[in-house]
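**Q** Got a sequence here, can you build the structure:
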Amino acid sequence: MNHVATATDTHALLRDLAGAIPAARLITDPLKRLAYGTDASFYRLTPKLVVEVADEAEVMAVLAACRRHRAPVTFRAAGTSLSGQAVSDSVLMILGTGWTQAVVEDQGKRIRLQPGVIGAEANRRLAAFARKIGPDPASIDSCKIGGIAANNASGMCCGTADNSYQTVMSMRLVLADGTLVDTGDAASTAAFRASHAALLDSLDAMGRRVQADETLRERIRRKFAIKNTTGYSLNALVDFTDPLDILTHLLIGSEGTLGFIAEITYRTVPEHAHKASALLLFPDIAEACRAVVLLKSAPVSAVELMDRASLRSVEDKPGMPAQIVGLAEGVTALLVETRAEDSAGLDANIAAIGASLAAVTTLFAPAFTHDPYEYGKLWKIRKGLFPAVGAVRPVGTTVIIEDVAFPIAALADATVDLERLCRAHGYHESIIFGHALDGNLHFVFTQDFGSKAEVERYARFMDEVCELVVKKYDGSLKAEHGTGRNMAPFVEMEWGKDATALMWEIKRLLDPAGLLNPGVVLDTNPQAHLENLKPLPAADSLVDTCIECGFCERMCPSHGMTLSPRQRITSWREISRLAAKGDPATELRRLYDYQGIDTCAACGLCATACPVGIETGRLTKALRGRRLPAAARSAGEWMSRHYGGAMTATRLGLGACALVSRVAGPKSMAALAGAARKLVGSMPKLSEALPTAAHYTLASGPADGEAVVYFPTCAARTMGPASGDPEQDSLPTVMSRVLARAGYKVVVPEGLDSLCCGQAFESKGLQDAADRKASDLEAALMKASDNGRLPVVMDASACSWRMKTYLGERLKVLDSVEFLHDAVMPRLKLSRQAAPVLVHVNCGARKMGLDDKMLGLAKACAETAVVPEAVGCCGFAGDKGFTHPELNDHALRKLADQVPAGCEAGYSSNRTCEIGLADHAGVPYRSIVTLLDRASR
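**A** Got it, this is the predicted structure:
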């Protein structure tokens, strides 16, 4: 195995790449290299160099340089792979932000995708055609097409019929020698057949050899009759005769060891709108597996098996069905889903499934539900299994999910054997579940890699698992997670010498120098699966349950600029580990200050995607608090106690800027401020969308109207519209006017000028000051609402979320979005405007689940309401848009191109977010209540 062995080698490679890749995308700093040394597996390798590639030409340039310097290179998409495929101790090639093209063709029957497209995004593009891509991995909301194809990922519904291997139509791929070929383009394939005739002849000869060897041919067919991602896709040599088709299908499941997938065209599959699910309970595993055999020929789309330990791990979670509590030992569940084109077809499916189940014994009569909310709860059980174990593991241990498959007829005995093995090796917390129709079982357990004895225990366990799967049942050691590093040493055990030799022949043909992802899929080192094991040391109780799966990354505005939530946790773990050894890790801490702390939006959206609910922003805020010097802490405390004066000073400052803007013009003011910022450095960014000072009057509403408490938040009381915005009324004026128009009597808390929810203090790490402000606000709201009798409405979603979290059940606070949608809008007569509007559901609104209500308000007031794709947290983050505008720039880099023609404005529900949004969209952004005001005048 070849590596970039020395600093000199790395420097030479960097010099070679300097002409092809901008320096900013040649990543050498130790913190980022450490951060990219982690994927969702339990391995860690720190790359010598991370290269962010923007297009195919750059991929070819990197491969050429790596060939010249004999430097191994690994391709990485989302890094959610579970078997160590996406880490390297040499060159790690990551996708830049531009690999996201998705082209729907032939009325949704085909879709052409670049490797950076998230799987769920591909399905969103296909939803209008009632189609979807075939692969449906559990990580589809986070994983990318490049990884889905390279790992031949499947999932709960696609089985062996609709995975990438079965549904790929063509591919643009880059081979190790730098050649680009598009197998769907006649000119490209003709040129390739001419330039690579020898390679294609070799593949043709391999195929003919396999076809002539009846024993090997039938062995391959039998192995792929069930899910199998162990080794290479040898079925390509059996299923196809054209060597170009063989090559295309060999790339599927090759895990970046044979070439780079630059684009893939899939044949899509139907996505039926009518669905129903049932949780079936059986007295034991044998009876459940008999049911699986019967259901194999029934009209089911998914059958998920869960053993008793699986059910026990989630039975105390909110929303779980009552019948799974207190079940006897041995009880096994099947979660069954059926789909149809219409309701009549769905009813027929349910009847057919019931007839199939008549021959087995269930604890309760099968009861299918058509209600999305109810069957959503059932699938929540299944999706909660992996994180349920991860969340309760001892600190310092990792959670491992293994992935095997057995012939259906052996599923019952194999499951019992697996349970026995887990207990025999001391993994008493383990659970077993899986895609029963395909004989695919996952088993999850926790493992400490901190001592030699524990590593040896794991090694013994895995040896026996492999013996069980291969020798006893002739199953698959890897069913859908890819061979990776942890099963590479066992490929020959599963496949035998002849098939394994064929795989090595394929590897040497397509990667003769052995530079593409060495150690993955094939490895001659029998101990490779026990090397480079990832430590998960205690770092902070706020994040110690993190399993580093990477599901959070797509939610983070700083991902791709500095660090993602996973990378922040990974980095802080390493800093903490070094600190425990007495190493101050000075350089890592210096880099972490900016990359980990200063550019974290602390928006909390990461927690909404995290399987164990970790909010990395809480760690960031805690670290901000710990590093605050005494003077800054004192200043923060002083401001919290003199808040009214501080807000008055802020208004005065905004008024002064507005005066300059009126005299010189918004563009000139922004340009002057930008020039000053470049000179001084520490000056805040002042843009054209900078608010004026807020001046407002509060409408009281009818004296006999239904009373509502309205709390204008700090930003609303301080920041008025931008000087160039045609709407010049400040938010409190507009909000109180709309409430009054709807017949509400508006009540405002006493001492308004000094009241604050504490959000601004919490974001700086001043938790005591934040909670003191929230306590003061609670008292004022309690008094104004007559101890909670009157509804309380706040006009900034970030503040509403903060107070809802702080108050718990003591006092109910309503965000303006939910109150306007549920209570105000039905009382108003609306006229929809013709001009299209943009809608931004900010972080606070998202965490409160107000996406649909925000969009509902916009659609009631405008004929066209657009929610821009790939725009999540805006990155303004309170004041980060002023102090670290690069975060806002990065988060909203895709916004401007999505502004519809004739758009008059954008709407949200956080004043500070609206500043950054307006900056990048080129149109004003306002509170959603302003749109409701206009439509109801």
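**Q** C-alpha from now on. contacts and neighbour counts both.
**A** Will do.
**Q** Give me the secondary structure label for A635.
**A** helix (DSSP: H, G, I helix; E, B strand; the rest coil).
**Q** got a list of what it touches?
**A** By C-alpha atoms under 8 Å, 6 or more residues apart in numbering, the contact set of A635 is empty.
**Q** ditto for L49
**A** T10, L26, I27, T28, R33, S90, V91, L92.
**Q** Contacts only, for the fourth one.
**A** T28 makes contact with K48, L49, V50 under the criterion C-alpha under 8 Å, 6+ apart.
**Q** Pick the one among the contacts of L49 closest to S313.
**A** R33 (36.0 Å; C-alpha to C-alpha).
**Q** how far out from the middle of the chain is the top helix by length along the chain?
**A** Longest helix in the chain, counting residues (DSSP state H): helix 643-664. Centroid separation between helix 643-664 and its chain, computed with C-alpha atoms, centre = their mean, to the nearest Å, is 40 Å.
**Q** Only the buried residues of it, if you could.
**A** Y643, G644, A646, M647, R651, L652, L654, G655, C657, A658, S661 (16 or more other C-alpha atoms under 10 Å).
**Q** so how far is the helix or strand following that helix from its chain's centroid?
**A** Note on helix 643-664: by DSSP states H and E, the next helix or strand toward the C-terminus is helix 666-680. Mean-position distance between helix 666-680 and its chain equals 37 Å (C-alpha atoms, centre = their mean).
**Q** how far out from the middle of the chain is the helix or strand following helix 666-680?
**A** Once the chain leaves helix 666-680, the next helix or strand it forms, by DSSP H and E, is strand 691-693. The chain centre lies 36 Å from the centre of strand 691-693; the measure is C-alpha atoms, centre = their mean.
**Q** To compare against the first, here's the next sequence to fold:
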Amino acid sequence: MRIEAGGFRRAQGSPLSSLPPFPPSFQGRAWTGDEAARRASLVSGPFRAHPQVYLDAAGPAHVAEAVAWAAEHGLSIIPRGGGTGMPGGNLGPYVVLSVADGLSGIEVDTASETVVAGAGAVADAVDRAARSTLGRRLPFLPASAAWCRVGGLVANDSAGAGTFGHGATHGWVEAVRGVDARGNDVHLTREGTSSGPLAEAMGRLANHPTLSALAAERDPEGRLPGWPRVRKNSSGYALDRFLSNGSRGQPDALQLLVGSEGTLALITEVRFRTAPIPETRGVLLLPARGPDDLVALVLELEGAGAVACEMLGRRFLEITGLRHSGPAAPLARDAYALLLVEVEGTAPEVAAALDRCQALGQRYGGPGLRARSQAESDELWRLRKAASPIIARQARQGLLSTQFIEDCVVPVPALGRFLVELDRILEAARFDAVVFGHAGDGNIHVNPLVDVEAPDWHSRVRQALEAVADLVADLGGTLAGEHGDGRLRAPFLERIWGPRLAGAFREVKETLDPAGTLNPGVIVPLPGQDPLEGLSPRPRSHP
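**A** From the prediction side, this is the model:
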């Protein structure tokens, strides 16, 4: 193993030799000291950390060796892919293990129309492989697909604009290979033909009194008691899907692993199913007069055939200047928000769906702006992506986008109240914010703009975070629709989920990783864990 920049010091000043000896067969690279901290802190979120060592494994077998080494010596492993995660689940004061370079292979299976990708493969590259070889696609990918890696995509049950019509990542995963908390191989499949000690332990876990009692109390809709009525969720463990029983009438171990944020196993390989590429698509921009009209319109758009339903909030429109110039200006000038709607199918199907959506829009704000060509569709989608240059401009003025309340999801009927109360919370904490997101799913991205030169900025961040957590809990939502809990949201687990479900999540973690080897403090909090530990807002430089 080659030790690179950072010398023989680890992050907290101890020599590398104070760590237990690495397995002699381990292949990869390691960094300690300042270089380990620099690499670990190359993340999209607003956190920094000083790991004991930063490892880059050369392949799946070496991931298993690293985990077995950590388990043997009482160390903890944090898995890392592309660093695009926001809430701090991909960095911390332990051993950071990167799979970004050593597990990037992609294979297309033409017989099953699936794609097999290593955990380090870039999500967009997997989609391109499906398109070029199968003439099919991955329709659920997030906006970060050009940078995020397959392991993180699945570990966070990520989602994107297409989730409104196609569902989140978990619905497209056919099988996963990985490594459990002791370094054993894991193989979980949708068909239930799973193998390995983790699969066996998951089978026993379903019979634990805490979980079996939850399963026995499902309501007539099949919902677990206390489970939030949201369209998507990446907070907690997916007990709703795990206890729903898979294709063989057994607990769905695969679904418990998806979205577990590297706390139950480290993913090394994923098989995805794919979807046909539609003949054409249509895009429409619809105004909403107020929060009530926004909710009413969103609730009807799915039935009209929309596969994406994105929101550009009031302050988004003001800060971007979209109210005053560009194709959206006539709509944005008097709108509370704009909805970017996409439909897909054959040309006649798309035309009919756009007609239906425009008729709905007429009732709640106006018929909107309809793209008449592919170029116009692309131009309207660019409006949705206008946040990044705005945030960069604000950073030059000393205001840093700080993602500490960036992934809330609430039941869609509660979306209007969430937005109104959010404005009050931000005003009370004296923050402006760029607000946008997946309105169709009730999932809103809030990017407060923080002046870190102000002496009270940190206390006001905490004030806003606490108030938003209370609001989301009151509305029956969660703090993570598609980005996961990470270390930021884990301390709010019981506030959001209640003691019974939070206790069930803890049973899952303690049963499957009793030593806390894998990503401790993520999903299930550690005693006294501070959600803002390591918070260090800075101009976004990664990816």
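**Q** just to revisit the earlier point, tell me what the longest helix of the first structure is packed against?
**A** Applying 3 or more C-alpha pairs under 8 Å, 6 or more residues apart in numbering; DSSP states H and E, one finds that helix 643-664 of the first structure contacts helix 666-680, strand 691-693, helix 714-718.
**Q** For A414 of the first structure, which of those is the nearest?
**A** It's helix 714-718; of these, that one is closest to A414 of the first structure (C-alpha to C-alpha) at 61.3 Å.
**Q** For G147 of the first structure, list the residues it contacts.
**A** So G147 of the first structure contacts R76, A77, A78, G79, S81, P115, A153, E255 (C-alpha under 8 Å, 6+ apart).
**Q** element containing it, please.
**A** Counting by DSSP H and E, G147 of the first structure is found in helix 145-150.
**Q** Same check on V746 of the first structure?
**A** strand 744-747.
**Q** And G384 of the first structure, what's its match in the second structure?
**A** Applying TM-score structural alignment, one finds that G384 of the first structure aligns to A386 in the second structure.
**Q** what kind of secondary structure is the residue mapped onto Y364 of the second structure from the first structure in?
**A** By TM-score structural alignment, Y364 of the second structure lines up with V360 in the first structure. Following three-state DSSP, the label given to V360 of the first structure is coil.
**Q** V360 of the first structure is in contact with C289, isn't it?
**A** No. With contact defined as C-alpha atoms under 8 Å, V360 of the first structure does not reach C289; the gap is 9.8 Å.
**Q** So those two - more neighbours on which side?
**A** Using other C-alpha atoms under 10 Å, the more surrounded residue of V360 of the first structure and C289 is C289, with 27 against 13.
**Q** helix/strand/coil for the counterpart of that one in the second structure?
**A** Under the alignment (TM-score structural alignment), C289 of the first structure pairs with V295 of the second structure. For V295 of the second structure, the assignment made with three-state DSSP gives helix.
**Q** residues in contact with V295 of the second structure?
**A** Contacts of V295 of the second structure (C-alpha under 8 Å, 6+ apart): V412, P413, A414, L415, G416.
**Q** Need the counterpart of the second one in the first structure.
**A** If I follow you right, that is P413 of the second structure. Match for P413 of the second structure (TM-score structural alignment): A409.
**Q** do you know how far that match is from V470 of the first structure?
**A** For A409 of the first structure, the distance to V470 of the first structure (C-alpha to C-alpha, to the nearest Å) stands at 15 Å.
**Q** The two: who's more crowded?
**A** V470 (20 against 13).
**Q** hang on, that one in a helix?
**A** Yes. Counting by three-state DSSP, V470 of the first structure is located in a helix.
**Q** How about it, nearest residue that isn't a chain neighbour?
**A** What sits nearest to V470 of the first structure in space, not counting adjacent residues and going by C-alpha to C-alpha, 6 or more residues apart in numbering, is E494, at 5.7 Å.
**Q** In the first structure, what sits opposite L426 of the second structure in the alignment?
**A** Taking TM-score structural alignment, the alignment pairs L426 of the second structure with C422 from the first structure.
**Q** Helix, strand, or coil at that match?
**A** Looking at C422 of the first structure with three-state DSSP, the answer is helix.
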